[in-house]
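>>> got a predicted structure here, sequence first:
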Amino acid sequence: MSMLSWYVIAAVCLLSGDVLTSDSELSELSVQLKHGGSLIGTTLKSYSGRQIRTFLGIPYAKPPVGELRFKSPVPFPPWQGVRNATEDGSQCFQMGFLNPLGPPEGSEDCLTLNVYTPPLYRIPKEGLPVMVNIHGGGWLGGSNDHRFFSPSYILDEDVILVSINYRVGVLGFLSTETLDCPGNFGLKDQVEALRWVKEYISEFGGNKNSVTIFGASAGGASVSHLLQSKTANGLFHRAIPQSGNILNPWSQPLHKGEAPRRTLKLAEMLNCSNEEKNWKDIAGCLKNLDASVLVSKTNSLTDWNGYPYFIFQPTLEPSHPEAFIDERPRDVDWNSQDIPILIGMTSGEGIMSTAALLSSDEILKEVKRDVSNKFPLMLGYDHFDKDKQKDITDELEKFYLKNGHSYDKNNHKNFTDMFTDSLFLAGFDEYLKKRLSSKAAPTYVYIFDMKVDNSVSQIVGGGDTYYGVAHGDDIQFLFPFYEFFGKKSELKGNSLVMKNALVEMLVNFASYGNPTPHGSRFEKWEPATKYPWNYVRMGVIDDEGFHVFKNEENYASDRFDFWRTLQPHVEH
């Protein structure tokens, strides 16, 4: 590298607040990519105080603006000279998580990723395993912001961590079910990011032949979609879908006709519709509107209390070379998923939905007065005709609410189980049954059942009431995201033990395809090999009898039997 380049790098680092005092420190934070351009990064500290080489806001695709809106991502072109990588890129345009009724936040120029590595002396010649995190957010929001998805826990281990942004909401998942706007742009962004990882991660010290994708909620569902899509073949080698998969009603492709119906509703609000339903003209009109106008209309597409929550989600595309999904997941041969996976969920996933209901007497009364309309909307079977909806509602009441609608914040387990099973567990069981019947590679299954400080149930419920182990509680042991909300919680005792164990086992899996390989300090985590699936229960709801995990069998089999008969989310 020329002396001029060293001066440029030093100047950038001084401006970003990192004072460099030697050539070795400059070398640590400089990465030259094979196309000739360079990146200069910064440093963070891991939980135990280790240095983290940090490269933020790296563009992997061109900004999807103008003619590139509602199009597949285009790789970011090479650059010359040094590019500053010391600040996060913008989050993709979305309604604010903390202020959902406020103005949209973010930018369309958002297709960036972050890379975190240990110091160079800890990176072997063959490179380190790579873990690529895909954020959640219900297909509507989220980002890879390093303050939210902090690398501080995972980078206590020797692994490369990559976190990515992708388009969300209307800009990421609008669809006309035609080639004018086929949809799934956010998922296509993820594929492009993985192509970037394959091309460039070795220059950061990563092993491009050892890539594990992982994520929770919509991130977990994205992982299972990537497992299924031919467009992602060969881009990763192991997968960890958490609290979401391709067969959950909010993740599977929308029922035929639903995506264009919602697109037309949006177009009518924005004076972009026409009597002929000419999708080319409608898509062209929406493409020319200001992005903030499009995003701000998202809340107007819901029917009641923010439902249906998943307005924009994956869709079935017409067959074309860039299609991410062109077959229904249940119709596809799953032998293509022949790589190891580690899959899990919490014991109370449905609390994400019920905590907010149970915490409002007024809303809860409204649900109880009008279950015939509210249950289909909240539980994802409102696409059926009214008679079919009533039949399903009757069956749900018989199975979960034998004592009538007597549930409240102090008596909600059956009510919460109904949401857990409909939105998560039924699809989880169906996914495993289908995968295990195809004689796939090793499959490790967990149910997370440990109480955590700052539980998502308390954040969503807006108070001190603890409803159980909620959606996202396990992820707090991988990323300290509660700090993003201004909350402090010192890990100690069993919580610290669980954090260390979960991080170590997931890094083991990313390294060896096994969370407890030979020589591990843990007992053997038995993989699931047949249906009904065995699993490990992680943690305990209180400190008494604490264990990191226990091998168990026969989880909630009566509930699985019920949903296999009901099938309210399967295409008929």
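Nice, I can see it.
>>> could you use CA atoms for every contact and neighbour count after this?
Will do.
>>> contacts made by the longest strand that the chain contains with the rest, please.
Among all segments of the chain classified by DSSP state E, the strand with the greatest residue count is strand 206-216. Where contact means CA atoms under 8 Å, 6 or more residues apart in numbering, the residues beyond strand 206-216 that reach it are 126-136, 160, 197-199, 201-202, 220-223, 235-244, 472, 475, 510-511.
>>> could you do stretch 57-76 as well?
Against stretch 57-76 from outside (CA under 8 Å, 6+ apart): 77, 85-90, 108-114, 171-172, 174, 181, 183, 185, 188-189, 192-193, 196, 287-288, 322.
>>> and it, how far apart are its ends?
Length of stretch 57-76, first residue to last, CA to CA, to the nearest Å: 13 Å.
>>> and that stretch, how far out from the chain's middle?
Put simply, stretch 57-76 sits 20 Å off its chain's centre (CA atoms, centre = their mean, to the nearest Å).
>>> buried residues in it, which are they?
57-65, 69-73, 75-76 (16 or more other CA atoms under 10 Å).
>>> ok, now stretch 461-472?
Under 16+ other CA under 10 Å, the buried positions of stretch 461-472 are G461, Y466, Y467, G468, V469, A470, H471, G472.
>>> helices or strands up against the biggest helix by length in the chain?
Assignment by DSSP state H gives helix 493-512 as the longest helix of the chain. Contacts defined by 3 or more CA pairs under 8 Å, 6 or more residues apart in numbering; DSSP states H and E place helix 493-512 against strand 128-134, strand 206-216.
>>> here comes the other one, which I'd like you to weigh against the first:
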Amino acid sequence: MKLSLSVLLLCAAAVCVTCEQPPSDEDWLELDTPQGPVRGRRDPDADHLYSFYNIPYATTPVGENKYKPPLPAPVWDKPFDAVDKHVICRQTIMPLNLMPPGLVEQDDCLIANVYVPDTRKKNLSVLVYVHGGGFVIGYGNLMKFKQFLETKDIVLVTFNYRLGVQGFLCLGTEDVPGNVGMKDQVALLRWVQKNIASYGGNPDDVTIAGYSAGSAAVDLLMLSKSAEGLFHRVIPESGGNLAGFSIQRDPLEIAKTYAKQLNFTNVDDINALEKFYKTAPYELLHSDSLNDRYDSTFVFSPCIERETTKDAFLTESPLSILQKGSYRKLPVLYGFDDMEGLVRIHFFEDWKHKMNEKFSDFLPSDLKFKSEEERQEVADKIKKFYFGNKPVGNDNILSYVDYFSDVLFTIPMLWAAELYVEAGNNQVYLYEYSYVDETTPTVPHTNVRGADHVAQTYAVMDGLNIYNQNKDITNIGFQIMKKTVRQLWYNFIKTGKPVPEGSSLPAWPAAGANRAPYMSLAQESELRHEPLLETRYRFWEDIYQKYYREPIPPPATSAQSRHEL
């Protein structure tokens, strides 16, 4: 396992998950819910909260049915003790700092965690956080947001969803339709609509947020007809629905290629391919980290389903939906960090040589070319834009960071932001987060500091910061930054605006179609009126107008084609 996976996947400090003291009777809170009575306990780390863990929001199909959509949640008559059993979904091996002792991988993993303020008030705002991890690893409680709830007027929900092959294998067959990881998320949102009032939350006041792949997920949820009406505001943090890693370009080809890596060769027989995936042990299916691909994907991610698929999550490409404007327009708090590409910094010493040998291998997956010569021509153009006539090396490592910032995160999000506004959404609040201080490491071979991937999420979550999670230090500057960011997020959750009328914070109007104005969130935050990353955006706009590769659904089998006729 390479170190960069821990950065990409938003490493949380390892903690003991088996050393809590048993609660006393007065620590319990019992609630009547549509599923049955549920007992949570006062949180030992935050006495302003009651924590309800491990609540099954759906039932996971298992065995050879493991690629099917989620089944209804169970119900019960006797009180359900909602204690943390540390359940996570099947996934590739995680770094040790993401795998504290006691986490339990299991098939039936679709559980929600609900954090309820200790208050008599009802109809509280609801925040649902989708975890990151490249769609291949992670779990609902990977990040902690208990301090954010100190205002006692927000109910927080975190949850697991199926990952990697089991969540996002997409064959287009009845047993492997695709997108079950996203259908899990829709099931969670439906569970919230049905159950959250019992926990003090208002089902008509739901904000969904996510970081990294979770950010791309909530951005996709906004476009899905299956999720329409289940939430009311959206906070994508460093990840967008137009990113190459967000949608498989050719899911059947990806399934074939991965099966070959696992030494299965009869990949052109769709029935045999399906049987292989349905019967292969999970240890084999999750044996690849899926993190070192040159094309800025993590292999398995959401897909475009066939239009005939029952209960499909997405049957049209995000770009097509955005261009048509055929989705519900909601308030969106949309942004990224100034050095997102640091997520790839741990590959630099190896990749700089490979990029000089064949830069075309590092083009993003969402480009297509008529010939190898055309591909090489475009690769040369892109390499020259970022690195001039010099080889990729130590003296231009910041350009390496910019390149991976752009192909993974910034350009897709700016493109979507522009399309949102062009389609009539006048509630898109755009930002770039760039806060750094003396605890932030410098970029190798430089004296420059920048905000790493999902640094803004670390400002919202508990703890000090991404770099010093285990150190008991006082960082006044970062504490002030956390207070500001939390206030902006709180305002947006409560009002749909990061800076509502009457706020003491600097005014923050919605963005126009030119990606401005936007808020620069830094040591000295300020509203900026020039288009965000204008030169880099216009360069890629030209590239994508000529070479964009639309994702395609898996083709129908011959039997499906006869049935549809």
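Here it is on my side, so go on. Treat the numbers as computed from the prediction; the structure is a model and nothing was measured.
>>> one step back: any of the contacts of strand 206-216 of the first structure buried? List them.
For the contacts of strand 206-216 of the first structure, buried by 16+ other CA under 10 Å: 127-136, 160, 197-198, 201-202, 220-223, 235-244, 472, 475, 510-511.
>>> please report how far the closest residue to V192 of the second structure other than its chain neighbours lies from E150 of the second structure.
The shortest distance from V192 of the second structure to any non-neighbouring residue, by CA to CA, 6 or more residues apart in numbering, is to P203 (6.8 Å). Distance, P203 of the second structure to E150 of the second structure, by CA to CA: 21 Å.
>>> the two - which one has more neighbours?
Applying other CA atoms under 10 Å to P203 of the second structure and E150 shows that P203 carries more neighbours, namely 23 against 15.
>>> how about the strands in the stretch 51-200 of the second structure?
Using DSSP state E, counting those that start in this stretch, the strands found in the stretch 51-200 of the second structure span residues 80-81, 87-88, 104-105, 111-117, 124-130, 154-159.
>>> can you lay out the ones you listed as JSON lines showing distance to A272 of the second structure?
Shown next, in JSON lines, are the strands of the stretch 51-200 of the second structure (distance: least, CA to CA, whole Å):
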{"stretch": "strand 80-81", "distance to A272 of the second structure": "42"}
{"stretch": "strand 87-88", "distance to A272 of the second structure": "29"}
{"stretch": "strand 104-105", "distance to A272 of the second structure": "28"}
{"stretch": "strand 111-117", "distance to A272 of the second structure": "32"}
{"stretch": "strand 124-130", "distance to A272 of the second structure": "34"}
{"stretch": "strand 154-159", "distance to A272 of the second structure": "33"}
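>>> compare these and give me the one nearest E541 of the second structure.
strand 124-130 (29.3 Å; CA to CA).
>>> which part of the second structure matches the longest strand of the first structure?
Using TM-score structural alignment, strand 206-216 of the first structure lines up with residues 201-211 of the second structure.
>>> reformat the helices and strands packed on helix 493-512 of the first structure as TSV; add distance to E327 of the first structure.
Below are these laid out as TSV (distance: least, CA to CA, whole Å):
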stretch	distance to E327 of the first structure
strand 128-134	23
strand 206-216	22
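>>> so how much does the helix or strand following the longest strand of the first structure differ from the second structure once superposed?
Helices and strands here follow DSSP states H and E; after strand 206-216 of the first structure, the next one along the chain is helix 218-228. When the second structure is overlaid, helix 218-228 of the first structure sits 0.5 Å from its aligned residues on average, using mean CA distance after the TM-score superposition for the first structure.
>>> roughly how far is helix 218-228 of the first structure from the heart of the chain?
Using CA atoms, centre = their mean, the offset of helix 218-228 of the first structure from its chain centre is 8 Å.
>>> next, the angle from that helix to strand 206-216.
In this structure, helix 218-228 of the first structure runs at an angle of 120 degrees to strand 206-216, with axes from the mean of the first three to the mean of the last three CA atoms, to 10 degrees as the basis.
>>> which residues touch helix 218-228 of the first structure?
So helix 218-228 of the first structure is in contact with 133-139, 187, 191, 213-215, 232-233, 239-246, 251, 329, 334, 336-337, going by CA under 8 Å, 6+ apart.
>>> can we see that at 7 Å?
With contacts defined as CA atoms under 7 Å, 6 or more residues apart in numbering, helix 218-228 of the first structure is touched by 134-139, 187, 213-215, 232, 239, 241-246, 251, 337.
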